[in-house]
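>>> Sharing a model prediction with you, sequence too.
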Amino acid sequence: MPHISTLLQPVFRHPGFRSACQAIEAGDFPVALSGLTLPAKALAIAGLAHAFRRPIIILTSDNETADRLAQTAATILQWLEPGAGSSLGVLPAWDCSPYEGRSPHAEISERRAATLWSLSRGASRVIFVPLLAALVRYREKPFYSSLAVELKAGDEVEPETLLAHLTNIGYEPAEPVEDVGQFSVRGGIIDVFPPEADWPFRIEFFGDLIESLREFDPTSQRSRGPAQSALLLPLAERERSSKFFQSLLRNLSERVPAGQREKAGSEWESAYSGPFPGWEFFVPLVERHPSTVFSLLERPLVVWDEFLERKQQLKRILEGWAAAYDDVRDIVPPPPRPEEVLLTEPEFLKAVDAHAQLLLKELPVEAGTWQPENDPSSPAAAPEKFTRGDPDSSSTSQPTAREFVLLSQPPPKFHGGLKVLIEDLRARVAKRETVIFTVPKGGKADRLREILAEYGVPFETAVEGSSDAGTAVRTTRPSAPSPPRPDGIAQEAGEGVTGQAESTGVVTIATGEIEEGVVFPEPGFVLLSESELFGRFDWGPRGRRE
């Protein structure tokens, strides 16, 4: 969307954002960018990904924050680079520890496996990682890249090898195949339903040759037509082969203290000879995990979401795992120690310090003190103390972060107050602010266009596509559309508006998934989402205008 990209430039050209990017490019680390609400952080992350074209890892507090940031950042990056929105991902954190006697939720395991596979292939440009997930010890890239299998008609693969691999990466046998993660075998036919596929696949073999590859309807079990290829993504990041559990039994036997072996006997061995609740946490006892999430990417930029809070959270996580281990350390067999699954604090900080870092903050050290560096009369920005020890420490022996400010604030909430919404939009249009309404694809965008046209608010519709494509704005009275503009936007006058509006001073309607909007007061930029628009207002068929 070239036009949307243009509308975003007031934010990306703001002296605070621009100078932070220049400091990163110059290698002046660490750098802090403050004054950002959560949606503003997502917008900044998308801008960084567009500016640097290098992998970015964002350290967040939890899975929910990672998902919220990723949703907004994916929409913004898609506007900046059509097709790039899919290059963002989330590596979720486990929802349990090795000391609770249960495995992580299946959805979390599936998402982690798919993300690690994508990382290993270099397909992820931006990855949002909760701090706990960043602390985990990982295997090398080649292991994760081998988790998925892509098949085409004409390929040669032993059916037995394929079935063993499906079992190892989390698929379950079922007859018939109806849900994601299931597979079945009938003679020379293998049915399988991988995650992120619209339909399951039916693979017909002639010996070791894939003779045909087709999609089928899981309800009727009838074929829908041929498929060009089938990507069988993993459902687990760790293989559960019989060989692994044999090695695990030997390892666990050696870990049982000599004084307890005779007393405990071997009754526990049968419970650990196959998949058991929490087995995933025992894998590092058998297979080396020498990597960090940072080493899975090439020269990543590490972005901290609220550095001081994450530093305190780091201590809480490690202390919590240590306390939980102490409660169960005497059971037979003993569970993995925290440091066998997670990095220690020094190991983690050493891994982070090997890379460029940016600190995103909501509260600036001293709001309003930043001025462009080429302004000799402006005061210098106050640097944030970036220490490795106690966050309350006043030590100045550690490096400081150069802090730049890009002030943002939440947008107004209209909660269905249509008149208030229209008045707010008219005021912003009169001030020639940049206003972007973001709504999901579908009827809500059509209804919004009808309302803006009815109340005489000038607007335009952004359409993703080639630079010479555009969409005319529907109005409540006939009007000849203007010729398509070279930036990919076509526009015609709304009711009460004559002539063609400029690229500012109008409301732009764009499609995307943004949970919450943001206002940047200084560049006069407003991004609104349906959470501000809809509220309790019923966006149904148009009724009588009050």
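Good, I have the coordinates. Keep in mind it's a predicted model, so treat the numbers as computed, not measured.
>>> contacts and neighbour counts: CA atoms only from here.
Fine.
>>> hey, which helix is longest across the protein?
Secondary structure of the chain per DSSP state H: the longest helix is helix 307-328.
>>> which helices and strands does that helix pack with?
Applying 3 or more Cα pairs under 8 Å, 6 or more residues apart in numbering; DSSP states H and E, one finds that helix 307-328 makes contact with helix 131-135, helix 338-341, helix 345-353.
>>> Export the ones you listed as CSV, with columns for distance to Leu59.
Below are those laid out as CSV (distance: least, Cα to Cα, whole Å):
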stretch, distance to Leu59
helix 131-135, 6
helix 338-341, 19
helix 345-353, 11
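>>> Out of those, which is the most enclosed?
helix 131-135 (a mean of 23; mean count of other Cα atoms under 10 Å).
>>> who does that helix touch, helix- and strand-wise?
Taking 3+ Cα pairs under 8 Å, 6+ apart as the contact cut, helix 131-135 packs with strand 56-60, helix 307-328.
>>> The same query, at a cut-off of 7 Å, please.
Helix 131-135 sits against no helix or strand, with contacts defined as 3 or more Cα pairs under 7 Å, 6 or more residues apart in numbering; DSSP states H and E.
>>> Quick one: residues in contact with the next helix or strand after that helix.
The helix or strand immediately downstream of helix 131-135 is helix 141-145, counting by DSSP states H and E. With contact meaning Cα atoms under 7 Å, 6 or more residues apart in numbering, helix 141-145 is reached by 116-117, 120-121, 296.
>>> Alongside the first one, take a look at this:
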Amino acid sequence: MSTTKTSNSVEATLQRIIETPEYQRLLNELQNNSPVISISGLVAGSARALAVASLQRETNKRFAVVTQSTRDLEPWERDLSFWYCALSGKDRCDNELLVIPASESDPYAGVSPHAQTLEKRAVSLWRLRHQKHDIVLLTARALARKSVSPEEIQNAGTVLRLNAEHSPETLAEKLIATGYVREDPVTAVGEFSSRGGILDLWPPGNDAPVRMEFFGDTVDSLREFDPETQLSTGQLRVIEIPPMHELPVMPDDFRLWAEAARERWQDDRFARSLRDRTAFADEGEAFPGWEWLIPIIRTANSSIFDHLGESVLVIDEPGSIEIYLGEVYENLAQRYSEIDQADDIALPPEDLYLSIDDLRAQVQRRQRVELRTLGRSAARQDQDLALDAEAPKLQIGRGRGTRRPTFLFPIADPATEVEWQSQSTMRYHGRVADLAADVRRESEDARTTLFVLPSLGVAERITEILAEYQIESRLSLTGETSDTSVLTPAVVTVGRLSSGFELPGARLIVHVEVDVFDEKTDSVERRGTGADGRRQKVEGKKRRSK
């Protein structure tokens, strides 16, 4: 007797993952709190994201995925968002996935981090404190950077409720201190204006600005409004106002910094550099690069680990991250030395970043999953070669730095190793007849093909092409329910993935648009080496305009 399930075809297709022995072993190790779990064989980034999303949903633990740099966040975010929604049967998963960036600019260049980075980091830390997020994405630098404490980031923001008591003057001062800009009228995120008992504000995460009316210090009205017409569009009972940067700074803080800076850098050689900053600070104004110098009065003793709590660390290519952070620490030490020799003021790296020893200790305290393309055996050989390369018998020309291995994710640590094989998919370059033949052949072998395509129009096009070759398929969107009692050879859905892949053990093939039509998208290169010893490159392609 057949039954109708209240899920969709995409969700039902992905249940094949859970049935594999590799998945069950990983799930068991995670639930038993094994300290280190190493996964090899998952070459494609989208395959890794599927594994991470499915394991997180099953264990209900928060996962913190660590990538090497900011450029790796976008494909990870795109892939995780799609798989999380697909596995949970949702069309949007904005609240379940959180990205925490970190500035990759030179802290000794005399410039502030990019405003967008400061905003996104502060808002993410605020939301991490106030909301439940299942997956957190962050970079290696974000892992190493010192930060404000969870309590400080909570106090930096504000939650306003209707009929609550809150001084509008105090609120305006706090907005300025946390990075909001006074503009009238308010036309963009991060702006506010005040006149009498009315305060307009556009906080991050809101689709429209909010007008707050005060009766004395009582919040009398909260309304969203159209910034063009100024007309109200909806009533609110509560509004969250996250900070635009994580460290609130008032004019008096800059004046205090100027006094402390003169005491710290008393030597005459720093006079010019100091004067360039104190000319602003004495007036209570910010100056370029103040974020890297303010710790002399506002010491940052916390790190991202205090915000993550007991999250499971998921490390994408630990070997690459170790090398990258080793270079970061070496460059920081070298740049600080250069700045000091140039008679410029700066703080040493240990005031801005965790030491390697402290970072290693924090990593060791948490359960972690390592995603290593070739496994720990190959990583051990790479580590031995790296150690030999760092100690040459003869140095010619400029001396080498004092870089030493970081050993953040030691190969010597006992670990459970699981090989979960994935394969690259065929590129058809528009040869739809070959594609149809392969889908039919795969169906005869009890394998299912899932097409993940960037728009409904492209998804419908693929469905029509398959029908022309008498291939039964089902177009199913992740947020809808459908009858899944009858499986079809192919399932077509709408979403964005960085690449296609095949999981032989799960009898699942995933295709993206570039696999079929060979149309150009952005190129994404994996950091690990593939099974053939060459770098794995996912060539994404952008659809040509029509």
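Noted; the coordinates are in hand. Every value quoted in this text rests on a predicted model; they were computed, and no experiment measured them.
>>> After superposition, what's the TM-score here?
Superposed pair, TM-score by TM-score structural alignment, normalised by the length of structure 1: 0.82. Supporting alignment: 494 aligned residues with a Cα RMSD of 3.0 Å.
>>> What about the contacts of helix 141-145 of structure 1, which one has the most neighbours?
Leu116 (26 neighbours; other Cα atoms under 10 Å).
>>> Map that one onto structure 2.
The alignment partner of Leu116 of structure 1 in structure 2, by TM-score structural alignment, is Leu125.
>>> repeat for Thr6 of structure 1
The equivalent of Thr6 of structure 1 in structure 2 is Ala12 (alignment by TM-score structural alignment).
>>> now that match, nearest residue through space, not along the chain?
In this structure, Ala12 of structure 2 finds its nearest non-sequential neighbour in Thr484, 6.8 Å apart by Cα to Cα, 6 or more residues apart in numbering.
>>> Would it be right to say that the one you found lies in a strand?
No - counting by DSSP: H, G, I helix; E, B strand; the rest coil, Thr484 of structure 2 is located in no strand; its state is coil.
>>> That one against Thr13, yeah?
No - applying Cα atoms under 7 Å as the test, Thr484 of structure 2 and Thr13 come out as separate, 9.1 Å apart.
>>> who's more crowded, the two?
The residue with more neighbours, out of Thr484 of structure 2 and Thr13, is Thr13; 22 against 19, by other Cα under 10 Å.
>>> That one belongs to a strand?
No - going by three-state DSSP, the assignment for Thr13 of structure 2 is helix, not a strand.
>>> and the closest residue to it other than its chain neighbours, how many residues sit next to it?
Excluding the flanking residues, the one nearest Thr13 of structure 2 by Cα to Cα, 6+ apart is Thr448, at 7.5 Å. A count of nearby residues for Thr448 of structure 2, using other Cα under 10 Å, gives 24.
>>> before we move on, what about Lys174 of structure 2?
Around Lys174 of structure 2 there are 19 residues (other Cα under 10 Å).
>>> what secondary structure does it sit in?
Lys174 of structure 2 ends up helix, using three-state DSSP.
>>> burial count for the counterpart of Phe215 of structure 2 in structure 1?
Using TM-score structural alignment, the partner of Phe215 of structure 2 in structure 1 is Phe206. When neighbours are counted by other Cα under 10 Å, Phe206 of structure 1 registers 12.
>>> Over to Leu385 of structure 2?
Residues near Leu385 of structure 2, counting by other Cα under 10 Å: 11.
>>> ok, now how distant is it from Ala379 of structure 2?
For Leu385 of structure 2, the distance to Ala379 of structure 2 equals 10 Å [Cα to Cα, to the nearest Å].
>>> Arg48 of structure 2 too?
As for Arg48 of structure 2, its distance to Ala379 of structure 2 is 18 Å (criterion: Cα to Cα).
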